[in-house]
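Quick one, fold the following:
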Amino acid sequence: MKQRRSIAAALAVTWSIISTASAESDSDVNRLIRGSDKKLSSLASFAEEDIDVFKESPLDDEHDSRRLQSSSCVGNDMMCGCSDVRQSDYRGHFSVTRSGFTCMEWSMADSFPNQGLEDGAFCRNPNGVGQKAWCFVEDGNGVMWDYCDVPNCQVESSGDITPGCFNTARYNDIYADIEEIKNSIDNDFDRSHFLGGIVRLVAHDFMDFDASNKRKPMGPDGCLLFDSSMNVGLGSIWCDSCPLKQLYDSKYSDLSRADFWVAAGNAVIFLTSINNSLDLRNTFYWGRTTLDSCPGSDSRLPTTAGCQDVEGVFLERMGLTWKDAVALLGAHTLGRGQKQFSGHHGTWVPNDKDAQVFDKKYYEELFRRAWTPRGVGTEDQDWATGSSQDKMMLNTDMCLIFDIDNDKSCCSRTSMFKPNGQNRCEINEDRECMMYSADNSRIEATKAVKRYLGGSGPNSNNVPFYNAFTIAWFKATTNGMETLRPLQDTC
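Predicted coordinates:
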């Protein structure tokens, strides 16, 4: 049962770990074939539980869709299966395992849609959970599972690097190049602007996705209207004299700009995460097409007015959940707002040094400070603490916890005082901002913020935030992209 726990834990994290788990199950199947009846019986339960656990992974549907679309082999899925997707594309009529057992009917077709399980008692590999096509069988002593001798389809030949090829080596090079630029910037202000700006560039690219607009869904297509007020400031990240664009033009121009932006964002998140522990390479897919023109894309971006925009963009048009939206907003921990660009000035965390660390501090700051509105009645209205440090929150941040749609004349914490005894709210010290009631749909946002705090007291647990961000970022950066390929050593 030790193996069962290791598989379950692995499947709950990322695809790279899932791959390792599948390799372990391959070893178990070898033992199944040559082992005793006791091992067969024990493994039968183990295999079924593994599949139930796999079904619970929140990235299953997205990964499965991407892997089937991205196969590099040439063949007929009725005759053979592609090895690079572990024959999960196979839809043929092999019904006998390599040990001579006849496949049983699949009973999980509803739980694994579009996996060919509804076709009948044939060899399949739902969601690529095994190393190749397999099925459940019965030998008189109980239910077990066994692999099938489905042939592999022919694989397209490719060199190490071909024009437009986004292999592991080039992905690693982007990480190294972004780190070199980061280290060449000699002050915290500019460095936090560079790092946060790259992530914001990617976010503004994917936030214009509209699933309901079949003709122009947009999304992560490498296209922004840089002269729009919604994208002011990003021109200092992507311009002819900007280090990021110079890097792309000199070394990666054969890749699509859309792919490069996402990879650069991944690099920033990795380099700034605690102990480089958030590596998104295992959920990176490439093959996005860059658009040169995207009129109207800026009108789809959220303003800073409040949670109506968060709901409209993230939940309604992008198809995400409150957990996803709150996780993506956690990226505000990087970088800063600058008045000449957005009308908002300050960092979401204590200072520019902290604004170079991708962690859960954004959520801590929401709860920790006594936030009061500034610039009420103007389009640049935001929230500040009145301290000497230029910290800030936007309405779209505060509304994750507080019901401020109809009344912003409040303070988030009226019980906090300065050393001189003055209330930290300074104004509205007798009007504490209301939190959402249990029957308000936005309470899910508040629950997510609390979850990403990592615990009820001071702690360094970033795992809940990192796990949620991985899922949300994966969804957002692949939204609307019909044909993407996973990162591999060769293309």
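
alpha carbons only for contacts and neighbour counts from here, please
Will do.

Now do the strands in the chain.
Here the chain has its strands, by DSSP state E, at 73-74, 134-138, 143-147, 154-155, 285-286, 336-337, 346-347, 372-374, 382-384, 485-486.

helices or strands up against the third one?
Counting contacts by 3 or more Cα pairs under 8 Å, 6 or more residues apart in numbering; DSSP states H and E, strand 143-147 is packed against helix 15-34, helix 37-56, strand 134-138.

Just tell me which of the strands of the chain ends up closest to residue 185.
strand 336-337 (15.9 Å; Cα to Cα).

Mind giving me the packing neighbours of the closest one?
Strand 336-337 packs on helix 188-206, strand 346-347, going by 3+ Cα pairs under 8 Å, 6+ apart.

Any idea which of those gets closest to residue 485?
Nearest to residue 485, of the helices and strands packed on strand 336-337 and by Cα to Cα, is helix 188-206 at 18.0 Å.

That closest one packs against which elements?
Using 3+ Cα pairs under 8 Å, 6+ apart: helix 188-206 touches helix 168-184, helix 257-272, strand 336-337.

Which elements pack onto the first one?
Put plainly, it is helix 168-184. By 3+ Cα pairs under 8 Å, 6+ apart, helix 168-184 packs against helix 188-206, helix 243-247, helix 257-272.

Out of the ones you listed, the one nearest residue 486 is which?
Residue 486 sits nearest to helix 257-272 of all the helices and strands packed on helix 168-184, at 11.9 Å, using Cα to Cα.

Measure how the closest one sits relative to helix 188-206, angle-wise.
Using axes from the mean of the first three to the mean of the last three Cα atoms, to 10 degrees, the inter-axis angle of helix 257-272 relative to helix 188-206 is 140 degrees.

one more to line up against the first:
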Amino acid sequence: MSPKGDYAAVKKDIASILDKPDYDDGSLGPIFVRLAWHASGTYDKKTRTGGSNGATMRFDPEVADGANAGLEHARAFLEPIKQKHPWISYADLWTLAGATAIEEMGGPTINWKPGRSDKDPKKLTAHDVPPNGRLPDAALGQDHVRQIFYRMGFDDREIVALVGAHALGRCHADRSGYEGPWTHTPTRFSNQYFKLLTGLTWRKKEWDGPVQYTDEDDELMMLPADMAVIRDPEFAKIAKEYAQDKDVFFKDFAAAFEKLIDLGVPRGDDKGNAPVAPNQKKAGAKL
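Next up is the predicted model:
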């Protein structure tokens, strides 16, 4: 067990388990990013409910949300690390796993900060767990996408940047109903998603599943929510910029992801920074 507050040790352990040849495309990275995303993306800025604080995905109704199907595997993969470092909250562990995965898969450095606590199941109230329906529905278009992200406090540029996380991973028919990867390198963080989305011709896939889109070789897929990015003039302009400039995308994504995983987290000063442990000045930057 590491000393309390040794987040670098936890991060090292997370990095050590990412390679998993018998899982999906050989990496746990994409599902850890999804875990961090979904644990945070329930935030409502008006009611100040939801978000990454509390690790409420452990409880109903959030744990049973169809949008979270398959994330029980991500939580289980991280359980040995939680047992090794029992002082870290699940809320911090899940978000640190996502940040670590992005960096280890070639993405930008994420300035992750500690400070999340876990809700005590013995003191849990219905108000503590966000209702289902707060996460994006892949079947819907740009109006829905804006509604979901505006509720959290994101603008159009941040929305498109965060959608760029679809550079990673794939869909599974037994979880979401959709099937296939977005990119040719689903375990490598890059701007390839935007290059493909804006550069290829996408057509509706002919199959028995829900509406999704495929390239001419039927190797890749896009969801209706992805197509909304290129059908909306403002979104499309940003997507094309990211397709042309990886550095701009990485910069914007890092800032938006840092904001996402901090939603709902109480901070120790008026600048929104986490309380600093005596031995960990600017903890996030040192990890």
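
about what we covered before: Throw the helices and strands packed on strand 336-337 of the first structure into JSON lines and include mean neighbour count and distance to residue 293 of the first structure, thanks.
Output for these, formatted as JSON lines (neighbours: other Cα atoms under 10 Å; distance: least, Cα to Cα, whole Å):
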{"stretch": "helix 188-206", "mean neighbour count": "23", "distance to residue 293 of the first structure": "12"}
{"stretch": "strand 346-347", "mean neighbour count": "22", "distance to residue 293 of the first structure": "32"}
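
Could I get these in a markdown table, plus columns for distance to residue 372 of the first structure?
Output for these, formatted as a markdown table (distance: least, Cα to Cα, whole Å):
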| stretch | distance to residue 372 of the first structure |
| --- | --- |
| helix 188-206 | 24 |
| strand 346-347 | 14 |
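
Out of the ones you listed, the one nearest residue 308 of the first structure is which?
Comparing these by Cα to Cα, helix 188-206 comes nearest, at 17.5 Å.

what angle sits between that closest one and helix 168-184?
Using the same axes, to 10 degrees: helix 188-206 of the first structure against helix 168-184 is 140 degrees.

which outside residues touch helix 188-206 of the first structure?
182, 185, 218-224, 231, 234, 237, 261-262, 264-265, 268-269, 301, 331-332, 334-336, 352-353, 355-356, 476-477, 479 (Cα atoms under 8 Å, 6 or more residues apart in numbering).

and with 7 Å instead?
182, 185, 219-224, 234, 237, 261-262, 265, 268, 334-336, 352-353, 355-356, 476-477 (Cα atoms under 7 Å, 6 or more residues apart in numbering).

Select only the buried ones of those residues in PyMOL?
Those of the contacts of helix 188-206 of the first structure that count as buried under 16 or more other Cα atoms under 10 Å are selected in PyMOL with:
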select buried, resi 182+219+220+221+222+223+224+234+237+261+262+265+268+334+335+336+352+353+355+356+476+477
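
So what's the residue count around the residue nearest to residue 305 of the first structure when sequence neighbours are not counted?
Once flanking residues are discounted, residue 305 of the first structure sits nearest to residue 395: 5.7 Å by Cα to Cα, 6 or more residues apart in numbering. Using other Cα atoms under 10 Å, residue 395 of the first structure has 21 other residues around it.

from memory residue 395 of the first structure sits against residue 382, does it?
Yes: using Cα atoms under 7 Å, residue 395 of the first structure makes contact with residue 382 at a distance of 6.0 Å.

Tell me who's in contact with residue 205 of the second structure.
The contact partners of residue 205 of the second structure, taken as Cα under 7 Å, 6+ apart, are 212-214.

Swap in 8 Å and give it another go.
Applying Cα under 8 Å, 6+ apart, the residues near residue 205 of the second structure are 211-214.

Quick one: closest of the helices and strands packed on helix 168-184 of the first structure to residue 37 of the first structure.
Here helix 257-272 is closest among these (Cα to Cα), at 47.0 Å.

average gap between the closest one and the second structure?
Here the mean offset of helix 257-272 of the first structure against the second structure after fitting is 0.8 Å, by mean Cα distance after the TM-score superposition for the first structure.

how about residue 210 of the first structure, what's its match in the second structure?
Correspondence of residue 210 of the first structure to the second structure, assessed by TM-score structural alignment: residue 44.

Look at that match and say how many residues are nearby.
Neighbour number of residue 44 of the second structure under other Cα under 10 Å is 20.

again with residue 254 of the first structure
For residue 254 of the first structure, using other Cα under 10 Å, the count is 15.

For it, give its distance to residue 223 of the first structure.
16 Å (Cα to Cα, to the nearest Å).

So residue 56 of the second structure is in contact with residue 116, correct?
No: counting by Cα atoms under 8 Å, residue 56 of the second structure stays clear of residue 116, with 11.5 Å between them.

Now do the shared contacts for those two.
By Cα under 8 Å, 6+ apart, no residue touches both residue 56 of the second structure and residue 116.

Ignoring the adjacent residues along the chain, who's closest to the aligned partner of residue 260 of the first structure in the second structure?
Alignment note: residue 260 of the first structure maps to residue 93 in the second structure; criterion TM-score structural alignment. Computed as Cα to Cα, 6+ apart, the closest residue to residue 93 of the second structure that is not its neighbour in sequence is residue 82, at 7.5 Å.

Give the equivalent position in the second structure for residue 299 of the first structure.
Match for residue 299 of the first structure (TM-score structural alignment): residue 133.

neighbours around the aligned partner of residue 451 of the first structure in the second structure, how many?
Mapped onto the second structure by TM-score structural alignment, residue 451 of the first structure lines up with residue 241. By other Cα under 10 Å, 14 other residues sit near residue 241 of the second structure.

same check, this time on residue 183 of the first structure
11.

neighbours around residue 165 of the first structure, how many?
20.

OK, contacts around it?
Here residue 165 of the first structure is in contact with 255, 491 (Cα under 8 Å, 6+ apart).
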